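*Asks:* Give me coordinates for this.
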Amino acid sequence: MIIRNAMLQQGLCDIQVADGLIKEIAPVRTLPSADEDYDAEARIVIPGMIDPHVHMRCPGMENKEDWVSGSWAALAGGVTTVFDMPNSLPATENLEALELKRLAAAKADEAAASGGYAVPGRMYWAGCSPETVQLLPELLCEADVAGLKLFFSETSSNSSSTDINFISRAFAAAAEAGKPVAVHSELGALLNGGSECSSYLESAPLIQHNSRRPAGAAVAGTALALELAAVAGCRLYVCHISTMAEFAMIRKHKEAYGADSVYAELTPHHLLLDENHIVKGGFDSWAKVNPPLRSIADREAAAEALLDGTVDVIGSDHAPHLLTDKTMDTRDFHECPSGFPGLETELGFIAGFLKAEVPGNESEWIGRLCRLTSSRAAEIFGLSGLGEIKAGNRADLTILNGPQRVDSDGFMTKAKYSPFNGMKSDISVYKTIVGGKIIGQ
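*Replies:* The predicted model follows:
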């Protein structure tokens, strides 16, 4: 196959694909005809997105998402590789649980084989608790295990602990394995300690949620993780950073210990939304998430960190729940689970933000987009053959298009809601190519 008239960072090119790999990149109209020609019509083509932060919810919570629906959501969003978090049922804390997760994911392979399409590549995060930390060395040796994920507070079906001896032992195991440690850094001991509002008439529910999970809990947890990672000599991956203070700490840590001592992940919702957000045509509960949407100042700090290079990667924190569980009257706001789908919206909004904010010509913001959504993740996690459009790499590509308004009713995920519902992104995903197979929208 030849993809013709593809607008790459370096300009308009043709891309030859064979056996699932990129064979050649050439000036337009210089490659011979092929059995299959696809005209990209000068649309921007980037490496398929690598999303290191996805909750596929299975095994154990297939009513919320499974690997078939989640894979389709990824493809719809231009995501060609996903990293699944360990808080499934059972949690991925031993080899047996990992094998159950692989078997659940294999159902997507079976569906793809029968339907003649491809599914995203996948990696898994290992979890652990004080009771299972001794199993980490063998779990981290698995080739499809990206690293270790620790939670410093309870969220959906996870083990959490802030015991220093446990964390130090887990960090040491990751350092020995040469794999990073991802942390959800909100300290459980500091949650629910914010100023309480006496009624919903006094403050919007999202602001109340922020007060119950104060910024200080995330800041303290990130500070703890940075200190212990420096002692253990492990690489730290801080998930969904949401506060100005965390970005400042990470800048200093990178300066002191090097760019690969800590990796900063940013979600589109912490970049573009804040605690004053009102969901168009939906419910405030749709935007309830952990860590919460923060203040305007924190959101502006996230934008600064993205533009100055502090942020390494974009992660969706795709965390689907049933619409019936998320669509509640505001009086029941605190019973509503935190999290929302993000695979189908992340790339368009990040691309649109960079197009508007990165100075220079088109190649400048396209280059930043490629690094944030693919090449940096490939470097961090050692994913050879991914992250760049070059000869010899896997033909995982995403073709971008013009503006599109989010309509969560049409999502591929089982979770048909979004805090971005009704919002327009200046860029959207047109088609996704996985291993040389085109999946249309």
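
*Asks:* C-alpha from now on. contacts and neighbour counts both.
*Replies:* OK.

*Asks:* is it true that Thr162 touches His184?
*Replies:* No: counting by C-alpha atoms under 8 Å, Thr162 stays clear of His184, with 11.2 Å between them.

*Asks:* quick one: common contacting residues for these two?
*Replies:* Phe152, Ser153 (C-alpha atoms under 8 Å, 6 or more residues apart in numbering).

*Asks:* Tell me which of the two has more neighbours.
*Replies:* Taking neighbours as other C-alpha atoms under 10 Å, Thr162 and His184 compare with His184 leading, 24 against 20.

*Asks:* give the contact list for the closest residue in space to Cys128 that isn't next to it in sequence.
*Replies:* Spatially, and ignoring its direct neighbours in sequence, Cys128 is nearest to Glu93 (5.0 Å; C-alpha to C-alpha, 6 or more residues apart in numbering). Glu93 makes contact with Pro86, Ala126, Gly127, Cys128, Ser129, Thr132, Leu135, Leu136, Leu139, according to C-alpha under 8 Å, 6+ apart.

*Asks:* before we move on, what about Ile389?
*Replies:* Ile22, Ile46, Pro47, Ala395, Leu397.

*Asks:* Next, the structure of the following sequence, for comparison with the previous one:
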Amino acid sequence: MPSSPRTLIVNARLVNEGREFDGDLRIADGRIAEIGTGLSARDDETVIDAAGRRLLPGMIDDQVHFREPGMEYKADMATESAAAVAGGLTSFMDMPNTSPPTLDAAALEDKYRRAAGRVWGNHGFYLGASNDNLEAIRTLDPLTAPGVKVFMGASTGNMLVDDPEILDAIFREVPTPIITHCEDTPMIEAETARYKAKYGDDIPAACHPDIRSREACIKSTRLAIELARRHGTRLHVLHISTADELALFEAGPLVRADGSRKQITAETCIHFLRFDRRDYETLGHLIKCNPAIKDPSDREALIRAVAGDVIDVLATDHAPHTLEEKHNPYVRAPSGLPLVQFALVAALELVHEGHMGTAQIVQKFAHAPAQLFDVAERGFLREGYFADLVLIDDAPVDGKPFTVERSQVLSKCGWSPFEGRSFRSRIASTWVNGRLVWDGERLVGEPDGQRLTFAR
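*Replies:* Predicted coordinates:
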């Protein structure tokens, strides 16, 4: 890694490991060299006065779809990682449902090669599962990927695992955590056929949570948990969207006082906490995603579950599509939202609304992904760890919340579901590996994100 500037951040409100405290932080050689109070500047350091603003560890997003290879017309690693660091997300884990899908070690290494020198944030890539790549899963080097992604619901390409014997073998033999998309495909197909018979191709967007129903989520999630318990597999269930599923998960800290950690964990995504069924009327297919955004009661229950440590991880499931694609009739409008750029400030609205503290957001968006996936030396404000940092401004110069405008969007698709929404926090600065990459208004320098390493 090239040498990085030496920086001293003073008068910050540091948020880390359940605490908020005033202090200073020194960056040297890409790492956090010192945390303390009253630190004196050295001749070779740039001094930044945080003026009481909150300094957080950079967020680690455990679920993004940056669309490369194969769908670069709507997104690529360079553009989406730029949007991510502008949003305070300094590391990401990218999904395998690309074209071709990431189903073996060669495809996995191809993605790392593509990322080198082009990606603004630190990065890891999942290996995908299919009905016919069990040997690739069995022989996966656990140091090369955060985990294995199993689509137990409809997916892009050859990635729906619906053979019960193969599914059982994957859970039995996988050498890493399994992450799952849990929806029951036969149930979804039956509901789709029923709604098509009534509406044709132009099904109202508001029917999406009924087609991709809560029952389909619950059935598939129960199956994943049953398999994990049978084989002792570390299981992480992605994008929980219903209140009903929450009873399937254990409440409590991800890492217990005795150092042990939960075997089965749950994630939800920022859009399930900020949107609900009522928003289909104005946003339509712009918030069509899988699993579907559901009822206000689900949103409220998920917020409580994040605050109550039933949900362990907060992520984005960033999945961009072009506006032209989104404006197709329902059956041809793809599912997915671009979210990385405004996910952290959207999460911090939960703090402003009194649902939880900033330290809880940091736990779900930074500490927990690092712990869950064994990410080495990231996700915390600790001396010796990489200096992946984000400075938050809760008091904009004009004293007003900022409103998201389309002109601000850095994702290649060029739009955001948050357009027109106002947030009371904004990203003042982002550092990746000790280098300033976002100054609050623009990208700084060149992309130099590093491959994530896993302490396993």
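
*Asks:* Given these two chains superposed, what TM-score do they reach?
*Replies:* Remark: TM-score between the superposed chains equals 0.89 [TM-score structural alignment, normalised by the length of the first structure]; 416 aligned residues with a C-alpha RMSD of 2.4 Å.

*Asks:* Which of the contacts of Glu93 of the first structure are still contacts in the second structure?
*Replies:* Contacts conserved in the second structure for these, using both residues aligned by TM-score structural alignment, their matches' C-alpha atoms under 8 Å: Pro86, Ala126, Gly127, Cys128, Ser129, Thr132, Leu135.

*Asks:* of all the residues you listed, which comes closest to Lys437 of the first structure?
*Replies:* For those, the closest approach to Lys437 of the first structure (C-alpha to C-alpha) belongs to Pro86, at 29.1 Å.

*Asks:* now the strands: where do they sit in the stretch 1-150 of the first structure?
*Replies:* Applying DSSP state E, counting those that start in this stretch to the stretch 1-150 of the first structure gives strands spanning 2-8, 11-18, 21-27, 37-39, 45-47, 49-54, 79-84, 121-126, 145-151.

*Asks:* Which among those is found nearest to Ile433 of the first structure?
*Replies:* Using C-alpha to C-alpha, the nearest of the strands of the stretch 1-150 of the first structure to Ile433 of the first structure is strand 79-84, at 7.9 Å.

*Asks:* if we can go back for a sec, from Ala126 of the first structure, how far out is the residue nearest to Cys128 of the first structure?
*Replies:* 6 Å (C-alpha to C-alpha, to the nearest Å).

*Asks:* which residues do these two both contact?
*Replies:* Pro86, Leu136, Leu139.

*Asks:* Without its sequence neighbours, what residue ends up closest to the aligned residue in the second structure for the first one?
*Replies:* Structural alignment (TM-score structural alignment) places Pro86 of the first structure against Pro96 in the second structure. Nearest residue to Pro96 of the second structure in three dimensions, chain neighbours excluded: Thr102, at 4.7 Å (C-alpha to C-alpha, 6+ apart).

*Asks:* which ones are touching the one you found?
*Replies:* Pro96, Leu108, Tyr126, Leu127, Gly128.

*Asks:* ok, Leu190 of the first structure - how many residues close by?
*Replies:* Neighbours around Leu190 of the first structure, by other C-alpha under 10 Å: 18.

*Asks:* any chance of the contacts of Ile389 of the first structure in a markdown table, plus neighbour count and distance to Ala74 of the first structure?
*Replies:* As requested, the contacts of Ile389 of the first structure are exported to a markdown table (neighbours: other C-alpha atoms under 10 Å; distance: C-alpha to C-alpha, whole Å):
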| residue | neighbour count | distance to Ala74 of the first structure |
| --- | --- | --- |
| Ile22 | 24 | 21 |
| Ile46 | 26 | 15 |
| Pro47 | 29 | 14 |
| Ala395 | 29 | 16 |
| Leu397 | 27 | 13 |
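
*Asks:* how far away is the residue most central in space within the first structure from Ile389 of the first structure?
*Replies:* What sits nearest the mean C-alpha location of the first structure, by C-alpha atoms, centre = their mean, is Gly315, with 2.2 Å. Plainly put, Gly315 of the first structure is 20 Å away from Ile389 of the first structure if you go by C-alpha to C-alpha.
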